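Q: dropping the sequence and predicted coords here.
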Amino acid sequence: MLHKNEPIIIKRQKRGKRNHGHGGAWKVAFADFTLAMMALFMVLWIMQIADQKERTMIVQYLRGDMNQTGPINPFELSQSSSIIDLEGNMSIAPSVVPSNPSNRAENTVGNEDGGLISGQFDTKEQLTVLARQLNRVVQNSSMADNITVTVVPQGIRILIHDNVDQFMFTRGSAQMQPYFEELLLSLGPILKNITNSMVISGHTDSTPYAGSLFTNWELSSQRALLARRVLERGGVKRDQVIQVTGMADQIPYIITDTAAAANRRIEALILTSSAEQLLRGMIGAPNESAKNGISIDEIMQKNATN
């Protein structure tokens, strides 16, 4: 059979370029992930700076719990004594601005010493804000379990005591332990920015000394004086402490066990204006409250006329 020389035809087709992209769906997923992470960090940040009462209010608000005026809103600034800004500084609402605030620029809200306005803290709201700042310093120290910060009618009491594991001073002496000295120094930056006067008292347990020349009276006095000296090194003004007292074992903290370690303590009382005036009147300084008193000479003259 004869084969014809037929031409061979090769047909080439152009292949389209494949699209290797995956679309834009991943961008939406990544944006959702980023938003969720931001929300998580915001919650962690709020929980870290909020106290127990504020945390309880937040939980109640998220659960939809109601009170007499409607839902509890922890972010309602009109019902809050303090404002938390986005930079982590504590601002003070007008209702808790201290009396006679200082105009010094370095002590305004948001400063490095705790964000407190310098001035006199007298009202319960003002004292609560100040106590909260002091307590934050306490909780960051190694002696947090030995310290109590309390708002009392006379002002704020900072009570620091021994326990079986930690002593403020070497037993039987006024040699201060380094961690106690560090605590007092850390309180200075806050205390130096207030104009409230302070009193410091030292206390011991009931364990007596063998000799009679050095007693718990001398020991408690020396410890209180040393605490005042360290506070001044931390920034407390010299004329801010108006009284330092050694109380020996006369006012035990643990009444049922006068030899307990907790009776060995240092107490610092931040005084309100009225408490300071009362104290000055008791020790003979002239003030309005002392004018109503009667001197011994007046009593003798009155008895002579009768």
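A: Everything's here; your move.
Q: going forward, measure contacts and count neighbours with C-alpha atoms only.
A: Will do.
Q: show me where the stretch 151-300 of the chain has its helices.
A: 178-191, 216-234, 273-282, 296-305 (DSSP state H, counting those that start in this stretch).
Q: Leu62 - how many residues pack around it?
A: Neighbour count for Leu62, taken as other C-alpha atoms under 10 Å: 12.
Q: the helix or strand that contains it: which residues count as buried?
A: Using DSSP states H and E, Leu62 falls within helix 52-63. Buried residues in helix 52-63, counted by 16 or more other C-alpha atoms under 10 Å: Glu54, Arg55, Met57, Ile58, Gln60, Tyr61.
Q: the structure to be compared is supplied as follows:
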Amino acid sequence: MSANPAGTEQPIIIKKKKGGHGGHHGGAWKVAYADFVTAMMAFFLLLWLLNVTTSDQRKGIADYFAPMSVSRETSGSGGLLGGQTITVPGAQISPSSPISSDAPTSGPPGYQTNEVEDADEASEVTTSGGPASGGGDAATGDTGAAAGQRPNETRFEHQQRLEQMASQLGIPGQKPGERLADFAERVNEAADVLNIARNEARQFQEAATEIRQAIQSIPELEPLAQNLMIDQTPDGLRIQIVDQDRVSMFPGGSSQMFPQTRQLVGQLAGVLAKLPNNLSISGHTDGVPFAAGAGRDNWDLSAERANATRRALIAGGIPESRIRDVVGRADRDLLVPDQPASPRNRRISIVLLRETQARADGAPAQN
């Protein structure tokens, strides 16, 4: 070692160069950034789902993630949608296409579809084919399969099908806290009532056609065709035998039928006897009062004519047990209100009551 002019040793300084870009943080920022991007992707996915789903569908998704709601799906992906698409089948036309579960509209097994032959009815009626097999609502503590639920159908899919049926039937959807089995039973009952009403309407139409054909087939009754008015009302099929200017069903002030009237009622009885529905009979008069001192009035006359019609129907083959009521209305329900003296106000009304109406009144249904 050379001598230092100052007489002291010079210190040795070693410089180390820092390498890489880690600095004080290293690569940790990359992990944080990846987590941020993942969170943003999930956030925008949530916004998209909120945009393309309906409120009922969002409720179904929320129910799926409820602590007590466990999917029993055994087919497909086993997930929420059961292997089905979140968008409408086929090519995506719009980025905001609504959610679709592709659930068939014909209903689960145990249901039948009866297509209504009515120009005003474009949808099918779904009715229950049997009693409920037990509850299947895990969210409310039910066990077993819900009424009509398929073996491989999730609770969410079955609930969506019932909601669609309820909407078509015009009844409220599942109520808060209502068991799925109870909701299914309520939908089935409404579908049964509607199906009965539509079947009855079709039967009534066929009966009206048969009545007109029966009258036209008898020469002596053909002139009375204009005296017959047939229409469907909320109560049922209404058949009215109406007096005309020159053709009356009863002699003036009398309850004794003319022979052609009795024959006409007999033809009506032959057609009505083929249907099980009960009958309601009412008599009506015009607004012309009886002479003073006659000892009777339009109330008596209308009731007597209605009762005479009852006897003629029974003689024509109608069981007496099917007669629901026989009433006289006098001039309280005029057919031509602005002409109280019109002969058209004198009439007999026979109503073939709807079975649904009979149930609403508490009467047992006829078999």
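A: That came through, no problem. Quick caveat, the model's predicted, so the values are computed rather than measured.
Q: any idea what the TM-score is?
A: Superposed pair, TM-score by TM-score structural alignment, normalised by the length of the first structure: 0.51. Supporting alignment: 171 aligned residues with a C-alpha RMSD of 2.9 Å.
Q: how about Glu232 of the first structure, what's its partner in the second structure?
A: Counting by TM-score structural alignment, Glu232 of the first structure corresponds to Ile314 in the second structure.
Q: and the closest residue to its match other than its chain neighbours, how far from Ala273 of the second structure?
A: Distance criterion C-alpha to C-alpha, 6 or more residues apart in numbering; nearest residue to Ile314 of the second structure, sequence neighbours excluded, is Glu320 at 6.2 Å. From Glu320 of the second structure over to Ala273 of the second structure the distance is 11 Å, taken as C-alpha to C-alpha, to the nearest Å.
Q: okay but Leu237 of the second structure is in contact with Phe204, surely?
A: Yes - with contact defined as C-alpha atoms under 8 Å, Leu237 of the second structure counts as touching Phe204 (6.1 Å).
Q: Thr204 of the first structure against Glu267, yeah?
A: No - taking C-alpha under 8 Å as the definition, Thr204 of the first structure is not a contact partner of Glu267, at 11.5 Å.
Q: those two: who's more crowded?
A: Neighbours were counted for Thr204 of the first structure and for Glu267 using other C-alpha under 10 Å; Thr204 has more, 32 against 20.
Q: the residue lying closest to the more buried one once chain neighbours are set aside: how many residues sit nearby?
A: Nearest non-adjacent residue to Thr204 of the first structure, counting by C-alpha to C-alpha, 6+ apart: Arg264, 4.2 Å away. Counted with other C-alpha under 10 Å, the neighbours of Arg264 of the first structure add up to 27.
Q: one more: the one 4 residues further on?
A: Number of residues near Ala268 of the first structure (other C-alpha under 10 Å) recorded here: 21.
Q: can you check Asp35 of the second structure too?
A: Counted with other C-alpha under 10 Å, Asp35 of the second structure comes out at 12.
Q: that one in helix, strand or coil?
A: With DSSP: H, G, I helix; E, B strand; the rest coil as the basis, Asp35 of the second structure sits in helix.
Q: centre of the chain versus stretch 266-274 of the first structure, how much separation?
A: Its chain's C-alpha centre and that of stretch 266-274 of the first structure lie 15 Å apart, by C-alpha atoms, centre = their mean, to the nearest Å.
Q: quick one: it aligns where in the second structure?
A: Taking TM-score structural alignment, stretch 266-274 of the first structure hits residues 348-356 over in the second structure.
Q: mind listing what's buried in that stretch?
A: Ile348, Ser349, Ile350, Val351, Leu352, Leu353, Arg354, Glu355, Thr356.
Q: the fourth one contacts Leu279, doesn't it?
A: Yes - distance between Val351 of the second structure and Leu279: 5.6 Å, which falls inside the contact criterion (C-alpha under 8 Å).
Q: counterpart of Asn298 of the second structure in the first structure?
A: Per TM-score structural alignment, Asn298 of the second structure is aligned with Asn216.
Q: neighbours around its match, how many?
A: Using other C-alpha under 10 Å, Asn216 of the first structure has 23 other residues around it.
Q: so who does it touch?
A: Listed by C-alpha atoms under 8 Å, 6 or more residues apart in numbering, the contact partners of Asn216 of the first structure are Thr204, Pro208, Tyr209, Ala248, Asp249.
Q: of those residues - the most surrounded one?
A: Busiest of those [other C-alpha under 10 Å] is Thr204, holding 32 neighbours.
Q: return the residue of the second structure aligned against that one.
A: The equivalent of Thr204 of the first structure in the second structure is Thr285 (alignment by TM-score structural alignment).
Q: ok, its match touching Arg347?
A: Yes - Thr285 of the second structure is in contact with Arg347 according to C-alpha under 8 Å; the separation is 6.7 Å.
Q: show me where the second structure has its strands.
A: 111-115, 124-128, 228-232, 236-242, 279-284, 323-328, 347-353 (DSSP state E).
Q: what's the most buried one of the ones you listed?
A: strand 279-284 (a mean of 25; mean count of other C-alpha atoms under 10 Å).
Q: and it, what does it pack onto?
A: With contacts defined as 3 or more C-alpha pairs under 8 Å, 6 or more residues apart in numbering; DSSP states H and E, strand 279-284 of the second structure has these neighbours: helix 298-315, strand 323-328, strand 347-353.
Q: average gap between it and the first structure?
A: Following the fit onto the first structure, the mean deviation recorded for strand 279-284 of the second structure is 0.3 Å by mean C-alpha distance after the TM-score superposition for the first structure.
Q: what's the angle from that strand to strand 323-328?
A: 10 degrees (axes from the mean of the first three to the mean of the last three C-alpha atoms, to 10 degrees).
Q: ok, the alignment partner in the first structure of Gln232 of the second structure to Asp122 of the first structure distance?
A: Under the alignment (TM-score structural alignment), Gln232 of the second structure maps onto Val151 of the first structure. Val151 of the first structure is 11 Å from Asp122 of the first structure, where distance means C-alpha to C-alpha.
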